[in-house]
Each structure stands twice: as structure tokens, then as C-alpha cells.
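Asks: Below are the sequence and a predicted model; questions follow.
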Amino acid sequence: MTTHDVREHVIGTADALFYGRGIQAVGMDVLKAESGVSLKRLYTLFPSKEAIVLAVLERRHALWSQGLETAIEAASSPRDRLLAVYDYLADWFCIDSFRGCGFINAFGELGAVSPSVADAVRSHKRSFQASLTRLVHDIGGSSELAAQLAILAEGAQTTAAISGTPEAAGQARRAAESLIALSDAGLREALAVTS
């Protein structure tokens, strides 16, 4: 295997371990045993456990962004593209290994002690907010509506993880539909006043 292949293997193994057990519960010896990569090689590839955590978060961000974009692009209208975010969450919540948002989990474990991890999590959440803002603007909505819809999505992730059931995605989708309808009504009213 090339160095790149070994690195990707370690990141994938670490991702599964961190997500399934928690970052702090997984030591380098466990990662060594599960990945089959020696400690010396692990530290050659990654100077610290924090570097592995950051690589895992980078991988998760890429997978999340790609999956979300695929779901959005499959929808036909601007409104359906926006609501596809919640359909994507519904599919994700039904996966047996679902344990909530890996970024929220990482922030909960390390956000107070690792500025680099906190920054990576904040960057991911800003990216998601920017995606929602773009989708909301496509339907004529405001940045405030985008922020509200992001809170629904984030809350659904946490609720689904804690409850162990996927219903939060549908509840968040229905709440999003209500907020969009209220926004549409407000926009129509504003246009009527100005015309």
C-alpha cells in the first residue's frame, strides 16, 4: 500500500472508532490494533492524535458535503432542493451506526481544549449555513430564515442521536415547511404593500 493508502486507511479506521466509541475513549494503542499500523508509522503519518482527529473531521466534511449536494441536486424545484436537506437527514438517521453529528460530538469532547478542533467544527457549520442560505435565497427567502432552518437541522441531528429514532428528521422537515410558508406569506404581503 502507498503512504496515501495507509493514511486513508488510518483515517477511515479512526473515524469509525471515534464516531462509535468517542474520541477520548480511543487511544493510540486501540487505533494501532484496529488499523494494523504500527505506532511508529502512525506517528510518522500524523504527528499527534489531534492531527488524526482533524483529518477525520476533514473527511467527514467532504462526505457530508458530497452527500448533501447529491440530495439537493436530485430535487426538481428550489423549494424541493431546500427540503431535500431534511430528506437527507432522514436517510442518515436510519443508518444503524448513526450516533449524531460527528462535528457536534467532537466539539462536545474537545472544543474547550483544542482550538484547532473547535475551528474545524465551526468551519463545517459555517459551510452548512452557507449552503442553506444559498438554497433559501433561491426561493426568495431571507438569511434569517436560513438560520432558523439550520437550527432545525442541527436540533434534529441531536434529537435523533439521543432518542435513537429517526422521527426528528420528519418533524424538522414539517417545521421547515411551516417556516417557509410563513416566509412566503410575509414576502407576498410585503410585495402587496409596496405595489
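Replies: In hand now; what should we look at?

Asks: Please make it C-alpha for all contacts and neighbour counts, starting now.
Replies: Noted.

Asks: ranges for the helices of this structure?
Replies: For the chain, applying DSSP state H gives helices covering 3-21, 28-35, 39-45, 49-74, 78-93, 102-110, 115-138, 143-163, 167-194.

Asks: winner for burial among these?
Replies: helix 78-93 (a mean of 20; mean count of other C-alpha atoms under 10 Å).

Asks: residues in contact with that one?
Replies: Under the contact criterion C-alpha atoms under 8 Å, 6 or more residues apart in numbering, helix 78-93 has outside partners 67-68, 71-75, 98, 132, 135-136, 138-139, 153, 157, 160-161, 165-170, 172-173, 176-177.

Asks: and it with helix 167-194, angle?
Replies: 160 degrees (axes from the mean of the first three to the mean of the last three C-alpha atoms, to 10 degrees).

Asks: how close does V85 sit to I139?
Replies: To I139, V85 is 14 Å away according to C-alpha to C-alpha, to the nearest Å.

Asks: How about R7, nearest residue that isn't a chain neighbour?
Replies: L45 (6.6 Å; C-alpha to C-alpha, 6 or more residues apart in numbering).

Asks: try this one side by side with the last:
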Amino acid sequence: MDRAAAREQALDAAEELFYGRGVQSVGMDDIRGASGVSLKRLYQLFPAKEQLVEAYLERRDERWRARLADFVRRREDPEERILAVFDWLELWFGENGFRGCAWINSYGELGATSERVTAQVRAHKRAFRDCLARLVADAGLSAALSGQLFLLAEGAMVTAGITRATEPARQAREAARILLRAA
């Protein structure tokens, strides 16, 4: 197996295990078993578990933001694109195996001890906030609105992760609609 294939297999296994069970409860031997990548090769690819967590979060970020952008892009009206973010969150919250926000979860587990994980989490949240800021600017609305929408979305993520319900996205969408109307 070449390096790229081994890396993808390891990341696939890491994503499933880290997201499903939590980072701290999964060892490198668990990743080896789930991926079929030897422990030696795994450590060649990721000399420390922290580097594997970092790569997992980085790859997940790319996929997450691409899925969101593809969904939002389908709406014509700039204000509807903003509300589409919350529609997409509702779909995400309803996915089989949804366990909350991977970045919030990882930060909760490792944020106090891992600068790499903290950097990935902050980069993801900054990129999401920037996405909202672009949508708000495209709608010709006050830039301050993007921070408020960001907090609504983040609160919905935390609540949905805890309750395992999609309702927080609908509630956040309604609050966002009210903010848009007021703006």
C-alpha cells in the first residue's frame, strides 16, 4: 500500500473512531485495527497521536465547509443563503451517527493540552465565521450581524450535540430570520 492510500485509510479510521467515541478513548492500536495500516506505518505517517488528530480535523474541515458551501450556493436570494446555513445544520444534525461538532468535541477533550488541536479548532471556527460574514456582506447587511449569526449556529451545534435533536437548527433559523428582518 502506498503512502497516500495508507494515510487515507488511517484518516478514515481515525475520523470514524475519534468522532464516534472521542479522541481520548481511542488509541493508535485502535486506529491500526480499524484501518489495516500497520502500527509502524501509522507512526511513520503520524509520529504522534496529536498529529493524527490534527490531520483528522483538517480533512474534516475541508469536507464540512465544502458541503455547506455547496448547499448554500443552491439558493438564489442572498438572505435565503444565510438562512440556508441553518437548513443545512438541520440536515447535518439529523445524520445517522451525529455526535455534535467535531471541533467543539475535540477542543473539550484536548484544547487545554494541545496547541495543534486548538489551532485547528480556531481555524475551523474562524473559517465558518468568515463564511457567514461573506453571506452577510453579499446580502448588503451590517457586518455585526455575522457575529450574531455565528453565535446562533454555534449554540445550535452544541445543543444538538447534547440533545441529539434537529430542533436547535430550526430554532436558530427562526432567530436568524428575525435578525434579518430587523436588519
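Replies: Yes, it's here. Only a predicted model underlies this, so the values are computations on that prediction, with no experimental measurement involved.

Asks: Superposed, what's their TM-score?
Replies: Remark: TM-score between the superposed chains equals 0.98 [TM-score structural alignment, normalised by the length of structure 2]; 183 aligned residues with a C-alpha RMSD of 0.8 Å.

Asks: thought the residue nearest to R7 of structure 1 was touching H9?
Replies: No: if you go by C-alpha atoms under 8 Å, L45 of structure 1 and H9 don't touch, sitting 11.3 Å apart.

Asks: Which residues are in contact with each of these two?
Replies: What both L45 of structure 1 and H9 touch, as defined by C-alpha under 8 Å, 6+ apart, is an empty set.

Asks: any idea how far A153 of structure 2 is from V85 of structure 2?
Replies: 8 Å.

Asks: hang on, I meant A112 of structure 2
Replies: Taking C-alpha to C-alpha, one finds A112 of structure 2 at 24 Å from A153 of structure 2.

Asks: C101 of structure 2 too?
Replies: 11 Å.

Asks: cool, and V53 of structure 2?
Replies: 24 Å.

Asks: cool, and A172 of structure 2?
Replies: For A172 of structure 2 relative to A153 of structure 2 (C-alpha to C-alpha), the value is 7 Å.

Asks: repeat for E80 of structure 2
Replies: 15 Å.

Asks: Equivalent analysis for G20 of structure 2, please.
Replies: 22 Å.

Asks: Ok, S114 of structure 2 next?
Replies: Taken as C-alpha to C-alpha, the span from S114 of structure 2 to A153 of structure 2 is 25 Å.

Asks: And for A4 of structure 2?
Replies: Counting by C-alpha to C-alpha, the gap from A4 of structure 2 to A153 of structure 2 is 35 Å.

Asks: cool, A69 of structure 2 as well?
Replies: The value you get for A69 of structure 2 to A153 of structure 2, if C-alpha to C-alpha is used, is 15 Å.

Asks: do R126 of structure 2 as well
Replies: Relative to A153 of structure 2, and taking C-alpha to C-alpha, R126 of structure 2 is found at 13 Å.

Asks: R75 of structure 2 now?
Replies: Applying C-alpha to C-alpha to R75 of structure 2 and A153 of structure 2 gives a distance of 19 Å.

Asks: Likewise for E15 of structure 2?
Replies: E15 of structure 2 sits 23 Å away from A153 of structure 2, taking C-alpha to C-alpha as the criterion.

Asks: and what of F93 of structure 2?
Replies: For F93 of structure 2, the distance to A153 of structure 2 - C-alpha to C-alpha - is 12 Å.
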